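Student: What follows is a predicted structure for the sequence shown.
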Amino acid sequence: MIPWHADTNHILGSSQTDSLATPRPHKSAAVLIAIPPLTRSISQAATRSSPSCCCLQSPTRQSQARRSSSTHPPAAAARGRDDDTSARDPPGDEDGNGDDDDKGDGAGGRRDGPAPGGEAQERQPRRLAPIASSRTAKWYYSAFHNVTAMVGAGVLGLPFAMSQLGWGLGTVVIVMSFVITLYTLWQMVEMHEMVPGRRFDRYHELGQYAFGDRLGLWIIVPQQLIVEVGTDIVYMVTGGQCLRKFHDLVCHGRCPNIRLTYWIMIFGSVHFPLSQFPNFNSISAVSAAAAAVMSLTYSMIAFFASVVKGTTQSTAIAVDYGLKASTSTGKAFGVLNALGAVAFAYAGHNVVLEIQATIPSSPETPSKKPMWRGVVVAYAIVALCYFCVAFGGYYAFGNSVEPNVLISLERPRWLIAAANLMVVVHVVGSYQVYAMPVFDMIETVLVKKHKFTPGIRLRLIARSAYVAATMFIGMTFPFFDGLLGFFGGFGFAPTTYYVRHSIKISLTLLP
């Protein structure tokens, strides 16, 4: 068959995509068509006498070869394709994750010819990666995962953020953050399949398409790792604090005091077996329990307990609603810390593409429709939890509220103990949601760059090492409010508010 040049459809425009459907003849074929009849007869005679000379075939044989190749596609290209993504995945993307397995230079990952041998081996690491290994999720899976990713330790710190900002500025910041992040999340959902036939399953893939392979990687990956690893560290501290609070409320002074370090170790030990779940869909039950039940329940407990305390406390005890800090320097740092805490609370955007990657897609029903449906449900729950806890906690305690509002609440003791236990269950699920993209990065690099064999052994070693590292850092820096402000301002604010707008502008200006 005539050798031909195959572009990938990782680029915009119909002309490049049309070239995929009709192979373009090699230049030698064009020369043969233009030569005189005598020379062409000699060429045809030579072709008949030597069938292996594929570059001297006649146009009739060329058309027959093309029809034969279209009727009987290569087995390697037909194998390993999921039914729910075959209609939308481009040629050269047999793993169904929307990106080419053999990327060349350039933002779009173009390559200048068919992949060499070993195509199945190149596909294997991506098929085994946790993100796109399963595309069977329903719309309510995305709702569970988004609530689990967003509502968590951040909501418990919102009353403390209000104490640094006051009623006026605090209300404006929280409400405006809700509106802006909902808009930016809609942008992410739309950009997941904005290139026909391709799915951006990972945040850094979208950044690489917008800014180029190298620049996009350096812009997105460091910030995304700060967000995801930082969130897991904060959840280690949150889980340990809530376990200790639960222990103190249940024992009520009858049990010996146990240091926070040991509670963080107890909480972290739960994640060693849970981290072995292979992909997002496999932890959907954990997310459902954490999101649908725990987050809404403990948020409402915190809200009603705060309101009851605020309305029933003695009038002799005045609640101070002034700024927590007294000096100008303290107020400035308090405002910055509060802005970081609010950014941390609205930080579920960093795993949106990874969540959407688990939803099947077709030309009739693109993945953005069920994904957006799940996002709307998730944000309704977010609004209920965030506004109630932020305003109710600040109303009850003023600027004396603790960084974790549940630590400030004492009565009814059994109800507050139950709320702390629910927070523990929730952050167990949230830890896994934020850790899954990190697992995907680690395992992909180890398999593709360092030639590790994918499997249970690699998963056990790599993921256990990550859990141990985040647990150790949480034990070393168990400062809830400081970690919220630091990671919120340093990592969450850029990836949630700024970077995605830059990506949208860059993609809009692409030729």
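Tutor: That came through fine.
Student: drop to CA atoms for contacts and neighbour counts, all remaining ones
Tutor: Noted.
Student: which ones are touching the spatially most central residue of the chain?
Tutor: The central residue of the chain, meaning the one whose C-alpha is nearest the mean C-alpha position (C-alpha atoms, centre = their mean), is V351 at 1.7 Å. Shown here is V351, whose contacts under the criterion C-alpha atoms under 8 Å, 6 or more residues apart in numbering are 149, 203, 433-434, 437.
Student: Likewise for G348?
Tutor: The contact partners of G348, taken as C-alpha under 8 Å, 6+ apart, are 146-147, 149-150.
Student: rerun that using 6 Å as the cut-off
Tutor: With contact taken as C-alpha atoms under 6 Å, 6 or more residues apart in numbering, G348 is in contact with 149-150.
Student: separation between it and E228?
Tutor: 10 Å (C-alpha to C-alpha, to the nearest Å).
Student: With P511 instead?
Tutor: Applying C-alpha to C-alpha, one obtains 33 Å for the distance of P511 from E228.
Student: Looking only at neighbour counts, state which of the two leads.
Tutor: Set P511 next to E228 and count neighbours by other C-alpha atoms under 10 Å: E228 wins out with 25 against 7.
Student: Look up the closest residue to that one, ignoring the ones flanking it.
Tutor: In space, not counting the residues next to it along the chain, E228 is nearest to Y434; the distance is 5.3 Å by C-alpha to C-alpha, 6 or more residues apart in numbering.
Student: dropping in the other structure now:
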Amino acid sequence: MEMEMDEVMAGRAFEDEEDDHKREGTVWTATAHVITAVIGSGVLALGWSVAQLGWMMGPLTVVAFAWVTYYTANLLSDCHRSPHPTTGHRNHTYIDAVRACLGPQKVLICGVAQYSNLVGTLIGYTITSAISMMAIKRSDCFHENGHNSRCGVSGNLYVALFGVLEVILSQLPSLEKISWLSILAAIMSFAYSFIGLGLSIAMVICHGDIRGTLFGVKVGINDIPLTARTWNAFQALGNIAFAYTYALVLIEIQDTLKSSPPENKAMKRASLYGIGITAIFYFSIGSAGYAAFGNDAPGNMLTGFGFYEPFWLIDIANLFIVIHLVGAYQVFSQPVFAAWEMYLSSKWSQNSIVHSTYNVKLPLVPSTSFNFTLSKLISRTLLVIIVTLVAMTFPFFNAVNGLIGAIAFWPLQVYFPTTMYISQMKVKKGTQKWIFLKTLSVCCFFVSLIAVVGSVAGIVDSLKHATPFQTMY
């Protein structure tokens, strides 16, 4: 038995060296990727989301989504290798895992769901980063001219600036080679989360009571009709789901790990640390934000100007948001780039535009050079430009984030992981485990469905009050 295991491990090591590159990822680098991927712009809407659901359902919903995310992440971790979770062949991407576990007929559905949501997340991050950059300018304006001043700022310039930066960073190598960017982004996410939490707690202390109601925003208060109240509650589910966006990049993160210890075990530890830390943050920030503002909680905690002072701390928090989302953008964009470039490489195996590598020495760092292919330069730049233009057209923070989260949650976070796990681990139909997994999938489907309805209603309503490419905040 020992000799057989040695042979298996030797075979795995040979496969890992031969397939495309040697992997050096650890539990801690994977945890950094997880935190970077999960703690994103969604944290800023948690106070508003809890306000739509109230003290009874709001915090409970945040915890429930955390549990579902962690549970299905563990199922998905066992599908990184097939047909066995520790000794099978690597599946480098989410789609590879679907193909190996469920067959090619499900690949198209998964591909559309995964990559449309990856691109949707990039759009959401672009919008959020631009709003945070504008919030810095508006915060300074309010500080100088008073809180009632009109401090309108055009969003297009900041969307374009973020897009230019991402065009440059998009030429970086694969996800494994930018662990430093994920670590920096993870630090930033902790920093602005702590600032938001601290400001909320300080506000609760200042006004001396915990605000909010058992069932959230009330109908008729501040002219909120029943339909709007209902759509907002549905949209809140999408926003919380968006805050836990993770499964669509889990396999790609797991593919960066060393072969020893087994990747599925290491990834489960990374998910436990990453999602556990995230859940604590989300519960604390959502609850503190609601306690501070009650049913008037702004849609974006740090840019909705529930806080005006200290203005310099608001500026720092928003700067941290931008830095974090610059890194998170790359975590979510690299799988899109990799899939597209793999397709081009197989389609035109002899084309010089796709395969010829050019080397340019950087003027400020002569010892460092920049390697690229023309197809990589053009295709990555084009994708970032398209994302930037869409962000200018639909700059609605809560509604867009809610729609992205709602669409991604059931198919990518629940349906495919549970279905792949049943196939991979040969869970028999009718057993207790099979019934539980199927029930979980059905319940989450209906949650996603009502969240989609609420988010679409929010976008339709927002379009009545906005002019594309001329957005002012």
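Tutor: Yes, it's here. Quick caveat: nothing in here was measured; it's all calculated off a predicted structure.
Student: Overlay the chains and give the TM-score.
Tutor: Counting by TM-score structural alignment, normalised by the length of the second structure, the TM-score of this superposition works out to 0.77. Behind it: 389 aligned residues with a C-alpha RMSD of 2.6 Å.
Student: against the first structure, where does stretch 319-334 of the second structure fall?
Tutor: Applying TM-score structural alignment, one finds that stretch 319-334 of the second structure aligns to the residue range 421-436 of the first structure.
Student: coming back round to it: which residue of the second structure sits opposite the residue nearest to the centre of the first structure in the alignment?
Tutor: Taking TM-score structural alignment for the superposition, V351 of the first structure sits opposite V249 in the second structure.
Student: likewise K309 of the first structure?
Tutor: The equivalent of K309 of the first structure in the second structure is M203 (alignment by TM-score structural alignment).
Student: residues contacting its match?
Tutor: A292.
Student: What residues sit buried inside the biggest helix by length in the second structure?
Tutor: Once the second structure is assigned using DSSP state H, the helix that runs over the most residues is helix 107-145. Applying a neighbour-count criterion of 16 or more other C-alpha atoms under 10 Å, one finds 107, 110-111, 113-136, 138-142 buried in helix 107-145 of the second structure.
Student: and if you look at stretch 353-360 of the second structure?
Tutor: Of the residues in stretch 353-360 of the second structure, those buried under the neighbour-count criterion (16+ other C-alpha under 10 Å) are 354-355.
Student: Now do the helix or strand following the longest helix of the second structure: which range of the first structure does it align onto?
Tutor: Past helix 107-145 of the second structure, heading to the C-terminal end, the next element that is a helix or strand (DSSP states H and E) is helix 156-169. When helix 156-169 of the second structure is aligned against the first structure using TM-score structural alignment, it corresponds to residues 261-274.
Student: Likewise for stretch 390-406 of the second structure?
Tutor: Against the first structure, the aligned range for stretch 390-406 of the second structure is residues 473-489 (TM-score structural alignment).
Student: got the end-to-end distance for the matching stretch?
Tutor: Using C-alpha to C-alpha, the end-to-end distance of stretch 473-489 of the first structure comes to 19 Å.
Student: cool, stretch 240-249 of the second structure as well?
Tutor: By C-alpha to C-alpha, the extent of stretch 240-249 of the second structure from end to end equals 18 Å.
Student: circling back: how big's the offset between the match of stretch 319-334 of the second structure and the second structure?
Tutor: Average distance between stretch 421-436 of the first structure and its aligned residues in the second structure, after superposition and using mean C-alpha distance after the TM-score superposition for the first structure, equals 0.4 Å.
Student: Please state the offset of that stretch from the chain centre?
Tutor: Using C-alpha atoms, centre = their mean, to the nearest Å, we find the averaged C-alpha position of stretch 421-436 of the first structure to lie 15 Å away from the chain's own average C-alpha position.
Student: Next: stretch 316-324 of the second structure.
Tutor: For stretch 316-324 of the second structure, the distance to the chain centre is 16 Å (C-alpha atoms, centre = their mean).
Student: for it, which positions count as buried?
Tutor: Along stretch 316-324 of the second structure, the positions that meet the burial threshold by neighbour count (16+ other C-alpha under 10 Å) are 317-324.
Student: cool, stretch 181-198 of the first structure as well?
Tutor: Of the residues in stretch 181-198 of the first structure, those buried by neighbour count under the rule 16+ other C-alpha under 10 Å are 181-182, 184-186, 188-193, 195-198.
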